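Peer 1: Sequence and predicted structure, then a few things I'm wondering about:
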Amino acid sequence: MSSLIVSYKNHRFPPQIIARAVWLYFGFPLSLRLVEEMLLERGIIVSYETIRRWGRKFGAAYAKQLRRKKPSRKDIWHLDEVVISIGGRKHWLWRAVDQDGYVLDEIVQARRDTKAARRLLLRLLKKQGLAPKRIVTDKLRSYGAAKRDLMPAVEHRSHKGPNNRAENSHLPLRKRERVMQGFRSVGGLQRFISVFSAVRNHFIQHHQKHSALATHIHRIRAMAQWKAVTVSVA
């Protein structure tokens, strides 16, 4: 894991409280004011604006430290795009998830064309370091054009119906969008999803058909690593 520049120095509250506030905000469909109330119930008096600042300052630092899934040539990328209104204008959130529902990358763009699809694939190739076994998309032709240019040997399957893994990956963000009453800027949305998806990737168990015990163990380990990461910030 990479080292961090962020410091808790000059912050009145201890790291454990800051980390808990960030975890609540990004890990659950809660508004800043609801997180404020939940902390107040525990005797912690902090304003929602302070929690907002913690999320912006520490959220990205935590996300960079969380363990990422190792790429594989057997991976299948499911790609999809969803429209999000920002300031009365349409934007498109392009997202890629793997066969387990793990979010690989996402980017907010103003267009829904080949150039935008190509940009998503370029980011994926750079971040993953290798091409997948297959990509799965809807019938948007932009994916096929971008794929032929960047990954001509990779199998491409497109479906007229829902691209279930990618489609389902939009649902948690849609819930947050309603709680937050929309996003105010492209930059704000991009910053939010970079932390939001990293936290979800870390805590959500993606594989299917796990026993209750296995799920419980996964959550304990995920929380232990979260505590280790948040305390390691100098």
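Peer 2: Perfect, thanks for sending it.

Peer 1: When you work out contacts or count neighbours from here on, use the C-alpha atoms and nothing else.
Peer 2: Will do.

Peer 1: And for residue 185, the neighbour number?
Peer 2: 12 (other CA atoms under 10 Å).

Peer 1: where along the chain do the strands fall?
Peer 2: Secondary structure of the chain (DSSP state E): strands at 76-86, 89-97, 103-109, 134-137, 155-158.

Peer 1: To residue 42, which of those lies closest?
Peer 2: strand 103-109 (32.9 Å; CA to CA).

Peer 1: Tell me the helices and strands packed up against the closest one.
Peer 2: strand 89-97, helix 114-128, helix 186-203 (3 or more CA pairs under 8 Å, 6 or more residues apart in numbering; DSSP states H and E).

Peer 1: quick one, it and helix 114-128 angle?
Peer 2: 150 degrees (axes from the mean of the first three to the mean of the last three CA atoms, to 10 degrees).

Peer 1: Identify the residues contacting strand 103-109?
Peer 2: 91-98, 116, 120, 123-124, 169, 186, 189-190, 193-194, 197-198, 201 (CA atoms under 8 Å, 6 or more residues apart in numbering).

Peer 1: second one coming, line it up with the first:
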Amino acid sequence: MINFKGAQFPKDVILFAVWFYVRFPVSYRDLEEIMEERGVNVDHATLNRWVERYAPLIAQEAQKRKTRTGRSWRMDETYIKVKGRWCYLYRAIDKHGKTLDFMLSEARDEAAATTFFARTIGNNGWPDRVVIDKSGANAAGLENMNLLLLLSGWCWLIEVLQVKYLNNIIEQDHRFIKRITRQMKGFKAFAAAQATLAGIETAHMIRKGQLNGQGGTAFEQFKALAG
């Protein structure tokens, strides 16, 4: 359960504001006006603090409660501007389009790819196969995962496929994330970008129906993650 102790606004108000920001393409000043029209006077700086504080915590709960994912993966990166520089949002989905994991990185190299695959496997289990683009760094990251399997005495390895048309599904999946972040016009800090993207990915998972045993509207599912 997420602790809202000390908050100056009711829990439902905070969660609605966070949900609205990560689900729809609005700026903080747009959201300030939207909240005011609903009788809540809260400035854009406070809204920003709410997203940075609560969105990552809600995303952690979503990872715990999401439905089981498949063992055939699609992995790719998309670009996100942070402090005027392009960073890399690593993302993976299964062949049915369910979100597996995501990670924002300042680098696009073997170390970043290895970290992402290790994290995704830790949250979802080992895949049978992973489809990637022609990136040598991503291929090297998967080779490192296969090396771990060999060193552990496993007799099977992850099948690595570099087939562009098979990755069309994740390239399409990027569009939801880009549509929301486009209105934000870049992030001023890496931590703020990480927090906001965690919320956006969670909203996208809810949109896909990935939360196990959660009913109600999308906002009600989002709110339930806070306990």
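Peer 2: Perfect, I can see it now. Everything numeric here is computed off the predicted structure, so don't read it as measured data.

Peer 1: any idea how far residue 144 of structure 2 is from the residue positioned nearest the centre of structure 2?
Peer 2: Centroid check for structure 2 by CA atoms, centre = their mean gives residue 201 as the closest residue, at 3.4 Å. Look at residue 201 of structure 2 and residue 144 of structure 2: by CA to CA, to the nearest Å, they are 27 Å apart.

Peer 1: before we move on, the earlier item: aligned counterpart of the residue nearest to the centre of structure 2 in structure 1, please.
Peer 2: For residue 201 of structure 2, the aligned position in structure 1 is occupied by residue 197, per TM-score structural alignment.

Peer 1: Please identify the nearest residue in space to that match, excluding sequence neighbours.
Peer 2: Nearest non-adjacent residue to residue 197 of structure 1, counting by CA to CA, 6 or more residues apart in numbering: residue 103, 6.5 Å away.

Peer 1: any idea what that neighbour aligns with in structure 2?
Peer 2: For residue 103 of structure 1, the residue aligned by TM-score structural alignment is residue 99.

Peer 1: likewise residue 48 of structure 1?
Peer 2: With TM-score structural alignment as the criterion, residue 48 of structure 1 matches residue 44.

Peer 1: can you pull the contacts of that match?
Peer 2: Residue 44 of structure 2 touches 28-29, 31-32, counting by CA under 8 Å, 6+ apart.

Peer 1: let's see it at 10 Å
Peer 2: For residue 44 of structure 2, the contact set (CA atoms under 10 Å, 6 or more residues apart in numbering) comprises 27-33, 50.

Peer 1: before we move on, what about residue 15 of structure 2?
Peer 2: 21, 50-51, 54-55, 58, 219-220, 222-224, 226 are the contacts of residue 15 of structure 2 under CA under 10 Å, 6+ apart.

Peer 1: got it, and residue 157 of structure 1?
Peer 2: Contacts of residue 157 of structure 1 by CA under 10 Å, 6+ apart are 78, 134-139, 144.

Peer 1: Could you measure from residue 41 of structure 2 over to residue 13 of structure 2?
Peer 2: 11 Å.

Peer 1: Between the two, which contacts overlap?
Peer 2: In contact with both residue 41 of structure 2 and residue 13: residue 35, using CA under 10 Å, 6+ apart.

Peer 1: quick one: the equivalent of residue 147 of structure 1 over in structure 2 from residue 199 of structure 2, how far?
Peer 2: For residue 147 of structure 1, the aligned residue in structure 2 is residue 142 (criterion: TM-score structural alignment). As judged by CA to CA, residue 142 of structure 2 and residue 199 of structure 2 stand 27 Å apart.

Peer 1: now do residue 55 of structure 2
Peer 2: Residue 55 of structure 2 is 5 Å from residue 199 of structure 2, where distance means CA to CA.

Peer 1: how about CSV for the strands of structure 1, with distance to residue 66 of structure 1 added?
Peer 2: Listed next are those as CSV, based on distance: least, CA to CA, whole Å:
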stretch, distance to residue 66 of structure 1
strand 76-86, 21
strand 89-97, 17
strand 103-109, 13
strand 134-137, 26
strand 155-158, 31
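
Peer 1: So which of those strands is nearest residue 212 of structure 1?
Peer 2: Per CA to CA, nearest to residue 212 of structure 1 of the strands of structure 1: strand 103-109, 23.5 Å.

Peer 1: What is the neighbour count of the residue lying closest to residue 40 of structure 1 once chain neighbours are set aside?
Peer 2: Using CA to CA, 6+ apart and skipping the chain neighbours, the partner closest in space to residue 40 of structure 1 is residue 46 (7.4 Å). Residues lying near residue 46 of structure 1 (other CA under 10 Å) number 15.
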